[in-house]
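**Q** Okay, predicted coordinates and the sequence, questions at the end:
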Amino acid sequence: MERPKNRFLEELANGLGNHPDKECILLEYESHIDEIIIESYDCTNEAEVTDRIFTRLGSPEEITAMWKEELTATPSNMKWLFILLNILLFGGGSLLTLAHNLYQWEWLSAIWNRLTAIPTLIAFLYLFFWALLGYEIGKGFGHSGRKLLRRTFLLALIPNVVLMILTVFQIIPHSWFAPLLTKTFIIACIIFTGILYPVTWIGYRWGRKASI
């Protein structure tokens, strides 16, 4: 059953031409074909195996067209979209914090109290944001999205680092974040920031697999 696999990969290699991620793409599709072959124990001939590979993965021509189209995508737009979203999240949170400490509005205090009562939920939602970042880059750009992922992550992380520095060195009064801000919470935030990239990377791998 190796011949259907070899023919498929040969056609795919020819179609990809000088694609910068050609070797990685071929290795990934080879692993998927190996899985399909293992699952195709009920096939009685090579033609059935070939049909199953085409059904699951598409033809080499379709795959080639998809990866070539990917090269024409605009990674800059994707990068700045997520950076802008993260800035908006931090900007919105900063405005809410500032307004809560400057104005004694009951409705604003009610919102503040509700939000500070669910820090764990907010943290998980924020983790989902970073996982989504990785997923969208992986799905949209595949193997060629690795550099984009790193650049986007580092740039989008700037507001997080700035806020952490301002808070740790008490440039922003800790009382502004009461009752949320404690030493335990600060340490948790530092650890939480440290796991953002692994979460983003997992999302990227998931998205890259979904693009196949």
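**A** Right, received. Where do you want to start?

**Q** Going by C-alpha atoms from here, please, whenever you check contacts or count neighbours.
**A** Will do.

**Q** Show me which positions of stretch 18-31 end up buried.
**A** Across stretch 18-31, burial judged by 16 or more other Cα atoms under 10 Å covers Lys22, Ile25, Leu26, Tyr29, Glu30.

**Q** can you pull the contacts of the most centrally placed residue in the chain?
**A** For the chain, Gly134 is the residue whose C-alpha lies nearest the centre (Cα atoms, centre = their mean; 1.0 Å). If a contact means Cα atoms under 8 Å, 6 or more residues apart in numbering, then Gly134 has Leu149, Thr200, Trp201, Ile202, Gly203, Tyr204, Arg205, Gly207 as its contacts.

**Q** Switch those over to JSON lines; also include neighbour count and distance to Asn160.
**A** Output for these, formatted as JSON lines (neighbours: other Cα atoms under 10 Å; distance: Cα to Cα, whole Å):
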{"residue": "Leu149", "neighbour count": "24", "distance to Asn160": "17"}
{"residue": "Thr200", "neighbour count": "25", "distance to Asn160": "15"}
{"residue": "Trp201", "neighbour count": "22", "distance to Asn160": "18"}
{"residue": "Ile202", "neighbour count": "18", "distance to Asn160": "20"}
{"residue": "Gly203", "neighbour count": "24", "distance to Asn160": "20"}
{"residue": "Tyr204", "neighbour count": "29", "distance to Asn160": "21"}
{"residue": "Arg205", "neighbour count": "19", "distance to Asn160": "24"}
{"residue": "Gly207", "neighbour count": "23", "distance to Asn160": "24"}
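
**Q** got another, please set it beside the one above:
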Amino acid sequence: MIRSKEAFLRKLEQELSFHPDCREIVAEYQSHLEEIIHERTFEMKDEQQIMSSVVERLGSPEEIASMWKEEAKVHPEKTSWMFVIINITLFLGGGLLTFIYHAFEWTWADALWLYLTDIPFLIILLYIGFWVFLGYEMGKEFGYQGKHLLKKTFTLALVPNLVLMALTVLRMIPYHWFSPLLNTPFIVTCIVLTALLYPICWMAYYWGRRASV
């Protein structure tokens, strides 16, 4: 039975000794532990009751360590490449649809093209959601290890964005193909949002890391 905050943290550090980020993880849990103790102090006076409440909310040190062991089994490279491939697929899919729309007179392609070009800002919001999910998953699944993975994944996944942006700004793509979208406000919005993707990812990462605790 855990009888004090110090005993909880000592046991947690012992159980997490296998993890390279043991100290950082324990420090994170110490912060949460102190928050819970502060909340419960107004409701409970007995330290044993407070610690029981802590264990009920956070889990025992053994349970927490078990969770981190399971997390370590998730292959980070596979997760990273999954997001990279998804982003590339989105761009290739958009490019293929554009080509089909202009090269063939297919009813379904016309209908889909007209629908999508009517909701550009909704598409942008959904796309931002993809990057939020990327950062959140890196934080939730890999914790502190996710920092380096997020940087790598973000850099690789952003390549299609930068290539398309460069081609657009340099007018190296047929503008008339994208005429419903390539207006000045939309281009400026895309450039600004691309610049904001990195901080958005990091905020989502910290959100995910906090949710994993």
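**A** Perfect, thanks for sending it. Everything numeric in this text was worked out from a predicted model, so none of it was measured.

**Q** Could you double-check that Ile33 of the first structure lies in contact with Ile53?
**A** Yes - contact criterion Cα atoms under 8 Å: Ile33 of the first structure and Ile53 qualify, at 6.7 Å.

**Q** which of those two has more neighbours?
**A** Between Ile33 of the first structure and Ile53, Ile33 has the larger neighbour count (other Cα atoms under 10 Å), namely 25 against 22.

**Q** what's the distance between that one and Glu23 of the first structure?
**A** Distance, Ile33 of the first structure to Glu23 of the first structure, by Cα to Cα, to the nearest Å: 15 Å.

**Q** can you check Met66 of the first structure too?
**A** From Met66 of the first structure across to Glu23 of the first structure, the span is 16 Å (Cα to Cα).

**Q** And for Gly203 of the first structure?
**A** Per Cα to Cα, Gly203 of the first structure is found 22 Å from Glu23 of the first structure.

**Q** Let's see which of the contacts of Gly134 of the first structure end up in helices.
**A** Cross-referencing the contacts of Gly134 of the first structure against helices under DSSP state H gives Leu149, Thr200, Trp201, Ile202, Gly203, Tyr204, Arg205, Gly207.

**Q** now these as CSV including distance to Pro173 of the first structure?
**A** Shown next, in CSV, are those (distance: Cα to Cα, whole Å):
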residue, distance to Pro173 of the first structure
Leu149, 34
Thr200, 31
Trp201, 34
Ile202, 35
Gly203, 35
Tyr204, 37
Arg205, 40
Gly207, 40
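
**Q** Which member of the residues you listed is positioned nearest Gly91 of the first structure?
**A** Nearest to Gly91 of the first structure among these: Thr200, at 21.6 Å, using Cα to Cα.

**Q** ok now do that closest one, which residues does it touch?
**A** By Cα under 8 Å, 6+ apart, the contact list for Thr200 of the first structure reads Trp130, Ala131, Leu132, Leu133, Gly134, Tyr135.

**Q** switch the cut-off to 7 Å
**A** Counting by Cα atoms under 7 Å, 6 or more residues apart in numbering, Thr200 of the first structure makes contact with Trp130, Ala131, Leu133, Gly134.

**Q** who wins for neighbours among those?
**A** Compared across those, Gly134 has the highest neighbour count, 31 neighbours, by other Cα under 10 Å.

**Q** Just give me the longest helix of the first structure.
**A** For the first structure, assigning by DSSP H, the longest helix comes out as helix 75-102.

**Q** how far out from the middle of the chain is that helix?
**A** Relative to its chain's centre, helix 75-102 of the first structure lies at 18 Å (Cα atoms, centre = their mean, to the nearest Å).

**Q** what about that helix, how far off from the second structure?
**A** For helix 75-102 of the first structure, the mean deviation from the second structure after alignment is 0.8 Å (mean Cα distance after the TM-score superposition for the first structure).

**Q** any idea how far His32 of the first structure lies from Ala123 of the first structure?
**A** Distance of His32 of the first structure to Ala123 of the first structure, computed by Cα to Cα: 35 Å.

**Q** re the thing from before, nearest to Trp176 of the first structure among the ones in helices among the contacts of Gly134 of the first structure?
**A** Closest approach between those and Trp176 of the first structure, by Cα to Cα: Thr200, at 30.0 Å.
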